[in-house]
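J.: My questions are about this predicted structure, shown below with the sequence.
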Amino acid sequence: MMQHPIKAPSPKIVRTAVLLPLLLSCISVFTSCRGNKEKPRDKKPNIVLINIDDLGYKDLGFMGSTYYETPHLDALAKEGMVFLRAYAGASNCAPSRACLLSGLNTPRHGVYTVSPSDRGNAKTRKLIPIKNTPHLNDTLYTLPQMLKSAGYVTGSFGKWHVGHDPKPQGIDVNVGGSSKGNPGRNGYFSPYNIDNITDGKRGEYLTDRLTQEALSFIETHKDTTFFLYMPYYTVHTPIMGKKELVERFRGKKGEKGQNRPDYAAMVYAMDQNVGRLMHALRQYGLEENTLVIFTSDNGGIRAISGQDPLRAGKGSYYEGGIRVPLVIKWPKKIEPQSVCSVPVSNLDFYPTLQHIAQPRKKADFLDGVDLAPLFTTGSIADRELYFHFPIYLQQYDGIKDQGRDPLFRTRPGSVIISGHWKLHEYFEDGALELYDLSEDIGETSNLAQENPEKTKELYEKLKKWRARTQAPVPTEPNSAYDADFRPYP
């Protein structure tokens, strides 16, 4: 059903009453990105940004899954614009969230991974990786700080992960957020292991609780202008679903790589809670003037949930690690049932929201672009997307990860996406991999030797971008490296 969802000759948006999975098989008919051209209202919109943790590109009904059940999100997709080529700023949670909240690419804030950067067996690493910065520097002007400057009340409910305390970074109301990146052992049921939350009744489900706290925030601030950030801990490990929901999926037939009842239960609970948030907006008469963004911080873990036809998953810079689901709903600004194949990034959220909010103090510099023209005129200027990861991330499940080798999800390198072309560069051996995503979304056929002109063109752009951003490249050999070492029999 989704073998080649980006075959279009140019970026485009269309509207249809047909279910989105059926759309993906006929994406080649898209010819333009067009939205509603109605003039903006005077009152600034409320903003709800839902950022799910480790949710894969294919882990939703409207993105083609027949195993997971996401009725509320399928409805949201029909009410807004679905982006088929949406990318996280990085392939795992800390750097992706740092990109989203700062509007800056990884070389500018230095958050490349969840520390440390020298993951995996030292004998299998050829280079000394660049040292990682664990959190955003407090001197950076964050998205919530910008929105506060525009008069927004800001609340975050869930995983913050880019600092010890969200409040100095622009959050007025924080529940559950700190430097912690996951809920910990057995952490989805009360009593909880995370910070800045009181325990509920024993057995209370964390995803439900965070939503309840957010609903209270909406009720309290319904007569103001608010920014609600929902960085749920779900569906990050440990994989823990509510018992009755696990049973719901236990007898359901799965599909290749998507057949775990406990994970399906987490996805279903997440969907139910998004539905609760959307219901509250309608209940309080806020829906018409609320912009909703739904996305994931990176690709899914392939050993838990398959992402075919995308290659690899979380921690990799193949498509399965960085391509994410994205829906934006904004009544009377974005026409319902719109689908867009323009490549976009979570780096674009900050400039888009800044354009809409018109704060007193704007960010001095942002790496993304304003996506608002996609909602009106239907296009944005052509540009490249860049990714930089001068670090190592060890494997989850060897061959199943579909990495460049079974030892690592990521070895040090950089990536450029330019139109339908994608180039990987690896710093250990200087290798280049070129893929035509319009014909090979699974990145199976390296065209670097076959198409040296395009390879050179993208490589030169990539080097110039690194120079502009002062992106650090590891060059120091690792003395512990052993070319003859075999970690497996």
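T.: Cool, the structure landed.
J.: hey, let's count contacts and neighbours off CA atoms from now on
T.: Noted.
J.: which residues in the stretch 201-350 of the chain form strands?
T.: With strands called from DSSP state E, counting those that start in this stretch, the stretch 201-350 of the chain shows them at 226-230, 290-296, 323-324, 326-329, 338-340, 344-345.
J.: Please tell me how far residue 366 sits from residue 465.
T.: 15 Å (C-alpha to C-alpha, to the nearest Å).
J.: ok, now residue 247?
T.: For residue 247, the distance to residue 465 (C-alpha to C-alpha) stands at 50 Å.
J.: And residue 351, by the same measure?
T.: Going from residue 351 to residue 465 by C-alpha to C-alpha gives 20 Å.
J.: So for those two, which residue has more residues nearby?
T.: The neighbour comparison of residue 351 against residue 465 (other C-alpha atoms under 10 Å) goes to residue 351, with 22 against 15.
J.: Of the strands of the stretch 201-350 of the chain, which is nearest residue 412?
T.: Relative to residue 412, the nearest member of these by C-alpha to C-alpha is strand 323-324, separated by 19.1 Å.
J.: who's in contact with that closest one?
T.: Contacts of strand 323-324 from elsewhere in the structure, counted by C-alpha atoms under 8 Å, 6 or more residues apart in numbering, are 55-57, 85-88, 295-299.
J.: rerun at 6 Å
T.: 57, 86-87, 296, 299 (C-alpha atoms under 6 Å, 6 or more residues apart in numbering).
J.: Same check on stretch 188-205?
T.: Counting contacts by C-alpha under 6 Å, 6+ apart, the residues touching stretch 188-205 from outside are 175-176, 183-184, 187, 206.
J.: likewise stretch 384-397?
T.: Contacts of stretch 384-397 from elsewhere in the structure, counted by C-alpha under 6 Å, 6+ apart, are 117-120, 129-130, 407-418.
J.: also this one, for the comparison:
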Amino acid sequence: MVIKKKSIFFVISILICSIVTSCYYKKKEQINKPNIVFILVDDLGWSDLGFMGNPVYDTPNLDLLSKESVVFTNAYATAANCAPSRASILTGLNTPKHGIYTVGSSKRGKDINRKLIPIKNTTILKENFTTLGEALQENGYINATVGKWHLSENPITQGFNVNIGGTTAGHPKSYFSPYKNKALKDGPKGEYLTDRITTEAINFIVKNKKKPFFLYLPYYTVHTPLQGKEELVKKYDIKVNEDSRFSAKYGAMVESMDANIGRILTSLKELNLEKNTLVIFTSDNGGLAAVSSQFPLKAGKGSYYEGGIRVPFLVKWPAKIKQPKITETPVSGLDIFPTVMDAVNVHKDYSLDGVSLFPFLTKNKVVKERALFWHFPIYLQGINKVKDQARDPLFRTRPGSVIRKGKWKLHEYFEDGAIELYNLELDIQEKNDVSKKHPEKVKELYNLLKVWRTNTNAPVPKELNKNYIE
């Protein structure tokens, strides 16, 4: 009987030890998981920041952050406007897989000017897609989206525990309170939206500082309507000095955005979270050329020339990224999902279209050269005949596809079968179409593009529009 009691006691002791050890390692693993702060600015252009060479807009906080980060100068949005870009970033899937190609209808512009019937657009991200938020939730993260959502009625059903300010709306009705946003209580009259969004984000960080968190911070700024703080607008009225390449109101919005990102970074430091927080900063698409010149890039938001899809992109994580640097390695918003999952040590197969940048960021391993693809079987009307820098004055985008591989970039247009080829190493402005000089390169890239469209079931519009007037 004594032996049995000793045996039972031994077994119980072993079980208790196992449970305690398991809890210890689970807690240790949880502590070691990085916090993630993903800042996505709306319509911020590649050329709009000080560290990217802008001579007018003041961005001291981001300039400092760039010196502490890996800066990608050849970073690309997944689409040239917001809804498809956000859908692709959050699912890790290119546009043909979720069907979101634009905002609202794909029949943008006048019917008589559209030669083809565009592919029908999907406006809501279906819940059968796994989002980055859901993947992190499954692995112990508490998640918040603070700002613009734009993909469904409520992000709570798609991987977020907290939603502040996110609805189907693509831009605010006002940057000054009252906001008329059903997911955000109005503040004092005249409160600035970018300030308020940041305060809410900091409150989330403070509340969840002892557990791994994912803060998705998709600012509404710097999307229209152009509304900046009066004192900053006056400052930029003087700085811009009637230079049509820049905008005083836009400059004021950019500076307010920068100041608030500074507040986020300061909070992380004060809470001793900076070292183990992965900070990702980028834009959902290129800047609006009618508002702010993207020179030396061609065109802007809504175009698949460089100005419409090349974006600022930087990553900081002091615990793992030991060497800040600037790199010309081409990357895509599609790479964010796999990179984050690699960073949190989750290796589930989500069948993503991007690649993890984690080995490059932490061990300087080369990112294997690959092709990047864009598909836009839709129309997007023009805004400014001169500043749009489009193929014609009616549309920023006509139906087509684009591929970039290495230094080469090929555009295909479905209406007339036209092909354009650019050597971005020599011609970042996409001024000189060299398709006639390099037929073998055209053939190579075009074949890759066709194979990719087949593999992704990318729909190509072929039906002629009977209302079209040539």
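T.: Yep, it's here. These figures come from a predicted structure and were not determined experimentally.
J.: which among the contacts of stretch 384-397 of structure 1 end up buried?
T.: Neighbour counting by 16 or more other C-alpha atoms under 10 Å classes 117-119, 129-130, 407-418 among these as buried.
J.: which ones among these are found in strands?
T.: Filtering those for membership in strands, criterion DSSP state E, returns 408-410, 413-418.
J.: before we move on, the earlier item: out of the contacts of stretch 188-205 of structure 1, who has the most neighbours?
T.: Compared across the contacts of stretch 188-205 of structure 1, residue 176 has the highest neighbour count, 26 neighbours, by other C-alpha under 10 Å.
J.: For the corresponding residue of structure 2 for that one, which residues are in contact?
T.: Under the alignment (TM-score structural alignment), residue 176 of structure 1 maps onto residue 165 of structure 2. Contacts were defined as C-alpha under 6 Å, 6+ apart; by that measure residue 165 of structure 2 touches 146-147, 183-184.
J.: Report the separation between residue 165 of structure 2 and residue 23 of structure 2.
T.: 36 Å.
J.: Can you name the two of the contacts of stretch 188-205 of structure 1 that sit furthest apart?
T.: For the contacts of stretch 188-205 of structure 1, the maximum inter-member distance is 16.3 Å, found between 175 and 184 (C-alpha to C-alpha).
J.: For the counterpart of residue 126 of structure 1 in structure 2, give me its contacts.
T.: By TM-score structural alignment, residue 126 of structure 1 lines up with residue 115 in structure 2. Residue 115 of structure 2 makes contact with 464-465, 468, according to C-alpha under 6 Å, 6+ apart.
J.: want to throw those into CSV with distance to residue 259 of structure 2, secondary structure and neighbour count?
T.: Conversion of the contacts of residue 115 of structure 2 to CSV gives the following (distance: C-alpha to C-alpha, whole Å; DSSP: H, G, I helix; E, B strand; the rest coil; neighbours: other C-alpha atoms under 10 Å):
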residue, distance to residue 259 of structure 2, secondary structure, neighbour count
464, 50, strand, 13
465, 49, coil, 15
468, 49, coil, 14
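J.: quick one: the helices in structure 2?
T.: 2-32, 60-67, 82-91, 95-98, 132-137, 193-207, 230-240, 248-270, 306-309, 336-343, 358-363, 439-455 (DSSP state H).
J.: Report the buried residues of the second one.
T.: Translated: helix 60-67 of structure 2. Buried residues in helix 60-67 of structure 2, counted by 16+ other C-alpha under 10 Å: 60-62, 65-67.
J.: counterpart of it in structure 1, which residues?
T.: Using TM-score structural alignment, helix 60-67 of structure 2 lines up with residues 71-78 of structure 1.
J.: what about that stretch, how far off from structure 2?
T.: For stretch 71-78 of structure 1, the mean distance to aligned residues of structure 2 following superposition is 0.4 Å (mean C-alpha distance after the TM-score superposition for structure 1).
J.: Pull the distance from that stretch to the chain's centre.
T.: A distance of 18 Å separates the C-alpha centroid of stretch 71-78 of structure 1 from that of its chain, computed with C-alpha atoms, centre = their mean, to the nearest Å.
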